[in-house]
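Q: Please work out how this folds:
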Amino acid sequence: MAKQHNMGKKTVLSLISSALIGLVLSSQSFAADKAAFVYIGPTSDHGWTYSHDQGRMKAEKALGGKFSTSYIENVPETADAERVIRNLAQQGNKVIFATSFGYMNQMEKVAKQFPNTVFMHSTGYKQGKNLGVYDVRTYEGAYMLGIVAGQTTKTNTLGVVASFPIPEVVRNINAYTLGAQSVNPKVKTKVIWVNSWFNPGKERDAALALISQKADVLMQNTDSPAVVQAAQQKGVYAFGWDSDMTKFGPKAHLAASVLHWEKIYTPVMQSVANKSWKPSAIWYGVRQDAVKIENFGPAVPAKVKQSALNAQSAIHNGTLHPFQGPIYKQDGSLAIAKGSKMNDQSLAKMNFYVKGVEGSLPK
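A: This next block holds a predicted model:
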């Protein structure tokens, strides 16, 4: 009887073991693919990196467990980026997203070394068999903010705290100015360059300098809420850039240009999961709901809010383009003829200020 009892225990143990092995194999067969994100700044910047991270989390949720995602923040645009990207590829990530222009050459190099991994580079232009590029039309958000600014300013002087003099940032400065001029032709824009994406101290100092020059509505193309905080302290106005920044200056915050990166991340990750991904250049904006004006503050009258929302609707349906002529360069020469719109190739290379922007563009 004892022998039979022992045999029974062995049989039970064998069945349990088989079941556990089956569960492990089952979980492996349905294991989520991995996607990794490389960030230039901290996820707590409340700007560029924060918006990407919000998009990452929303995409992961929307895909219902098909992907598990991870990220590495504060990665400098140096050889360190190449090391980080290579390590992520070695870890078996199916797709790697790098979210700053300065990662371009590193992404291109590592992509060639890992032909079975998909690489997606934000704001770049180099492509390959397994390397695609993507961006959002931040200039559309800047144009809508300009419409609010042009109707809010009392001094007719706007200010921009700018990061680096690259086409992306120049486009945003120009679009902000053109949006403001569409409702207030007297507007002029002053710019201070801080040569950094994320440096709250420099951003604050630049904001204070612009305020001292009579700029009473500020926009930034940098990543921290320092400009909104400075505006709140000095009793002027500012905007959230890339995300809602209301909590950093409730009285100063007029509205925010909010980026919805999940509109890109979700379909890209889905195509990777479906093995249907192909290299392409994605540039989404208002029409794809990737850029929106949101979170209007109490200082914005209903009429002003509606004018910005009307512009958003017009961009969405294609009847408005922020860079439609006639548009003149700073020196008075014609940049875009009446009835014409600047195409994407020209937008991608923009290297001039429009009329109304003061100062010289750094080389």
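Q: contacts, neighbours, all on C-alpha from now
A: Fine.
Q: mind checking which helix or strand Ser70 is in?
A: Element membership for Ser70 (DSSP states H and E) is strand 67-72.
Q: show me where this structure has strands.
A: Per DSSP state E, the chain carries strands over the ranges 33-38, 67-72, 95-98, 118-122, 131-136, 157-162, 188-193, 217-220, 237-242, 253-259, 281-284, 291-294, 327-328, 334-336.
Q: circling back: contact partners of the strand holding Ser70?
A: Ala32, Asp33, Lys34, Ala35, Ala36, Phe37, Val38, Tyr39, Arg56, Met57, Glu60, Met269 (CA atoms under 8 Å, 6 or more residues apart in numbering).
Q: before we move on, back to that, relative to Lys112, which of the strands of the chain is closest?
A: Proximity to Lys112 (CA to CA) singles out strand 131-136 among those, at 8.8 Å.
Q: how deep is Asp80 tucked in, by neighbour count?
A: Asp80 has 13 neighbours, counted by other CA atoms under 10 Å.
Q: now swap in the one 4 residues further on and tell me
A: Residues within reach of Val84, counting by other CA under 10 Å, total 16.
Q: Now do the same contact list for it.
A: Shown in contact with Val84 (CA under 8 Å, 6+ apart): Val75.
Q: Can you give me the distance of it to Ser196?
A: 21 Å (CA to CA, to the nearest Å).
Q: same deal with Asn274?
A: Between Asn274 and Ser196 the computed distance is 39 Å (CA to CA).
Q: Among the two, which residue is more densely surrounded?
A: Higher neighbour count among Asn274 and Ser196: Ser196, with 15 against 9, using other CA under 10 Å.
Q: One more sequence to fold, the one below, so I can look at both together:
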Amino acid sequence: MIKLTRRSFSAMTLAAGAAAALPARAADPFKVGFVYVGPIGDHGWSYQHDQGRLAIEAEFGDKVETSYVESVPEGADAERVITQLARSGHKLIFTTSFGYMNPTAKVAKNFPDVMFEHATGFTRASNLATYAARFYEGRYVAGILAGHVSKTNKVGYIASIPIPEVIRGINAFTLSARKINPAIEVTPIWVNSWYDPGKEADSAKALIDQGADIILQHTDSPAPVQTAEERGVWSVGQASDMAKFGPKSHMTAIIDDWAPYYVERTRQAMAGSWTSGDVWGGFDTGMVKMGEYNSALPEAAVAEAKAAHDAISAGTLHPFTGPIKNQAGETVVADGATLDDGELLGMNWYVEGVNGKVPS
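A: A predicted model of the protein is given here:
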């Protein structure tokens, strides 16, 4: 069941009926809508997007009115929700999950005067822009920590949906971890969901039972971090800082900071200067950040992680610079060569050190 959660919706009917009795306002607020794949209380992906929505309200005050719909499945439900936002006067709509791409594109065709932004996709139009963050940069930094602290040489990785974004993260982490400790192996478990605390916890338990002493995730709940804390192994938070869910286990987190982007794009939309395009930000733009490092980590590991962060931000280090081998041990990126963005965006193969096959 889709839950609409914003006073602009709950009061819509009442406001319409009473409009004739109210004095005319100088200008109606600019309406911005958001669609989330999970609940804003997931403490991860959707939570961070909603922090960006709140930043819009803080920046523009009563000049804007924001709305959000949470826990919207990817598919027909998404199309209905996006259409509802467009029909109800929202002039800028952010749809924040990969599976919303086709529904967003379809609705954008029907509402050419509305500006749409889709996170992590690649379909664009004159009124449809795309944006994403280079999460793989953070996973590369986390891999350095793992390479220093793993004692079993086994890392468990709870993966969501087998799209290039998730595969890139697995590979980036594995590459840096194995540069420190070539014996490390990474085993993903695919839960086929962005947010399913039960499956995430069960997967973490299974991976720990198989010997993993570090748990990574590309899923949105803190359940893996909580499980790692209970079982006494390391973990890395996803999308937001999850340290409070695992004070002892939480090495760091890969944090998405959408607020500056959302504020600027809203500013442009309100000023009439918004144009479609594509943004893929990383450490250099502040769209991706690392959380605080656990004080129990070795100082040398933290120093190396911070140095890698700074080098990536400065453009002197790229996580996917060769030599890189695939699972079969074949060199697929030559020494000194670097995968370009097109190759990263289409990544559908594992690097050496990852167990299992990429789901079809």
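Q: Any idea what the TM-score is?
A: TM-score for the superposed chains, counting by TM-score structural alignment, normalised by the length of structure 2: 0.91, backed by 340 aligned residues with a CA RMSD of 1.5 Å.
Q: In structure 1, what sits opposite Ser67 of structure 2 in the alignment?
A: The equivalent of Ser67 of structure 2 in structure 1 is Ser70 (alignment by TM-score structural alignment).
Q: go on, Val114 of structure 2?
A: That one, Val114 of structure 2, aligns with Thr117 by TM-score structural alignment.
Q: Report how many residues lie close to the spatially closest residue to that match that is not a sequence neighbour.
A: Distances taken as CA to CA, 6 or more residues apart in numbering place Lys94 nearest to Thr117 of structure 1, at 5.3 Å, with adjacent residues excluded. A total of 19 residues lie near Lys94 of structure 1 under the criterion other CA under 10 Å.
Q: mind checking what Lys94 of structure 1 lines up with in structure 2?
A: Using TM-score structural alignment, Lys94 of structure 1 lines up with Lys91 in structure 2.
Q: And that match, how far from Gly336 of structure 2?
A: From Lys91 of structure 2 to Gly336 of structure 2 the distance is 46 Å (CA to CA).
Q: where along structure 1 do the helices fall?
A: Per DSSP state H, structure 1 carries helices over the ranges 2-29, 48-62, 79-90, 104-113, 138-152, 167-181, 200-212, 226-234, 262-273, 302-317, 344-347.
Q: Switch these over to CSV; also include distance to Ala252 of structure 1.
A: As requested, those are arranged in CSV below (distance: least, CA to CA, whole Å):
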stretch, distance to Ala252 of structure 1
helix 2-29, 51
helix 48-62, 20
helix 79-90, 37
helix 104-113, 36
helix 138-152, 11
helix 167-181, 18
helix 200-212, 13
helix 226-234, 5
helix 262-273, 28
helix 302-317, 15
helix 344-347, 31
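Q: so which of these comes closest to Lys129 of structure 1?
A: Of the helices of structure 1, nearest to Lys129 of structure 1 by CA to CA is helix 104-113, at 8.6 Å.
Q: Give me the mean distance between the closest one and structure 2.
A: Here helix 104-113 of structure 1, set against structure 2 after superposition, deviates by a mean of 1.0 Å using mean CA distance after the TM-score superposition for structure 1.
Q: and that helix, which residues are buried?
A: By 16 or more other CA atoms under 10 Å, the buried positions in helix 104-113 of structure 1 come out as Met104, Asn105, Gln106, Met107, Glu108, Val110, Ala111.
Q: can you check stretch 145-154 of structure 1 too?
A: Leu145, Gly146, Ile147, Val148, Ala149, Gly150, Gln151, Thr152, Thr153.
Q: what about the match of Lys94 of structure 1, distance to Asn127 of structure 2?
A: 11 Å.
Q: any idea what Asn171 of structure 2 aligns with in structure 1?
A: In structure 1, the residue paired with Asn171 of structure 2 according to TM-score structural alignment is Asn174.
Q: residues contacting the closest residue to its match other than its chain neighbours?
A: Sequence neighbours aside, Val354 is the residue nearest to Asn174 of structure 1 in space, at 5.8 Å (criterion: CA to CA, 6+ apart). Counting by CA under 8 Å, 6+ apart, Val354 of structure 1 touches Asn174, Thr177, Leu178, Ile327, Tyr328, Lys329, Gln330.
Q: so what corresponds to Val354 of structure 1 in structure 2?
A: Per TM-score structural alignment, Val354 of structure 1 is aligned with Val351.
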